[in-house]
Structure formats: C-alpha cells, structure tokens
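> one predicted model, sequence on top.
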Amino acid sequence: MVKKTFTVIDELGIHTRPASILVQAASQYNAEVNIEYNGRSINLKSIVGVMSLGVPHGAQIQIAAVGSDANKAIQGIEEALKNEGLGGPCEVI
C-alpha cells in the first residue's frame, strides 16, 4: 500500500469539478485507490462517494493505493492535483 497526504488548496474544496478530475485520474489505473478524510475512506473512482465527503478548503486528505500500479496511481493523482491547483503534498507515509 502506498499513501500520500495532501492539503486541499482549492478555495471551494473538493466540489464537482475537482471531484471529477480526481475520479478521472484514479480511473486510469488498475490499483484500488481510496481517498480518506475525517475518518472516512471512499473509493476514489466513485464521483458520488468523493462528493459525499464534503472536503473543504484547507483540509488534509490522504490518498491510498493498493495494486500493481499503486505508485503510478499516486503519482498521477498528485500530478492532477498540482496541475489543476487543487492540492499540494504534505508528507509521504
């Protein structure tokens, strides 16, 4: 399992557009990818699940991936977060 923590920098948090971007990024990989926030872990390939978290600006989220391409999945999601101005890394676990 690979995990990485990010801080959400989008002023509106993870609303529809950012959630869609994250789901698209995660869906490119075979790994099981979850987003964790406020004690809940949700499949990052589910737009409804991601939206249900209600992640606000400034929140810390953790992305966890398990599978043969878990490292690539984390890197791809991190790149999507940076490119879209959604979040930045906090620490590698």
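Received, thanks. Numbering: from 1, shown residues only.
> for the rest of this, base every contact and every neighbour count on C-alpha atoms.
OK.
> and the lengthiest helix in the chain, what other elements does it pack with?
Assignment by DSSP state H gives helix 70-83 as the longest helix of the chain. Where contact means 3 or more C-alpha pairs under 8 Å, 6 or more residues apart in numbering; DSSP states H and E, helix 70-83 is packed against strand 2-8, helix 16-26, strand 32-37, strand 60-66, strand 87-92.
> want to compare, so here's the second one:
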Amino acid sequence: MAENINSIKQKFIIRNKLGLHARPAAMFVKLANTFQSEVWVEFEDDEVNGKSIMGLMMLAAPSGSIIYVSAKGEDAEKALLALGNLVEGGFEEN
C-alpha cells in the first residue's frame, strides 16, 4: 500500500533588517516543531534541518536573501503556510 505524503517547497525572502540571526531562528524552530512534517531550509548551497536552531543560524542568511523552505508530511501545507508567514512577516521585527 503506497503512502500519500505531501512534499512541498516554496521560496521566501528574508525581510527583517538583521536577517536570520538567533531570535528569528529560534522563532522559526519553535514554530516548525509544532508540526509533524519534516522541515528543511536551503540558502545558497546549504540545506539544514528547519527544526535545528544551530543549523538555521549557520546559514547566516542576511536581509533580502532568498531561502527555500520545504516540508514533507501530513501537515506539510499548514507548516509551509505558517513558516512562510513568519519569514515574509519579518519575524515580527519590522
């Protein structure tokens, strides 16, 4: 029996002034961990687990940069919508 698991990916722009530093990374991870889906974040040539604060901070994505967020699992669409709103909303910093 084949499993029907959603896997989606979307592009977002880092809009807050200081980029993906500790506070926004913590907010992203906290939100990502509310979903069952796997979450991955890509920036330039690096891809990290979106549920790892150290991984996200190592990306060091500055303001204005493009990241790709992917989610795989039953709640992937909800996860991507919520995480996208957080990123595009400037991590509540603007």
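Arrived safely. Treat the numbers as computed from the prediction; the structure is a model and nothing was measured.
> quick TM-score on the pair, please.
Superposed pair, TM-score by TM-score structural alignment, normalised by the length of structure 1: 0.86. Supporting alignment: 86 aligned residues with a C-alpha RMSD of 1.4 Å.
> hmm, back to that, for the helices and strands packed on helix 70-83 of structure 1, could you give me CSV that also reports mean neighbour count and distance to Leu44 of structure 1?
As requested, the helices and strands packed on helix 70-83 of structure 1 are arranged in CSV below (neighbours: other C-alpha atoms under 10 Å; distance: least, C-alpha to C-alpha, whole Å):
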stretch, mean neighbour count, distance to Leu44 of structure 1
strand 2-8, 19, 13
helix 16-26, 19, 6
strand 32-37, 21, 5
strand 60-66, 21, 8
strand 87-92, 16, 15
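> need these in CSV (columns: distance to Lys45 of structure 1).
Formatted as CSV, those follow (distance: least, C-alpha to C-alpha, whole Å):
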stretch, distance to Lys45 of structure 1
strand 2-8, 16
helix 16-26, 5
strand 32-37, 7
strand 60-66, 11
strand 87-92, 18
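> for Val48 of structure 1, find the nearest of these.
For the helices and strands packed on helix 70-83 of structure 1, the distance to Val48 of structure 1 is smallest for helix 16-26, at 8.9 Å, taking C-alpha to C-alpha.
> residues in structure 2 aligned with the closest one?
Aligning helix 16-26 of structure 1 against structure 2 (TM-score structural alignment) gives residues 22-32.
> what's the mean distance for the matching stretch versus structure 1?
Averaged over the aligned pairs, stretch 22-32 of structure 2 sits 0.6 Å from structure 1 after superposition, using mean C-alpha distance after the TM-score superposition for structure 1.
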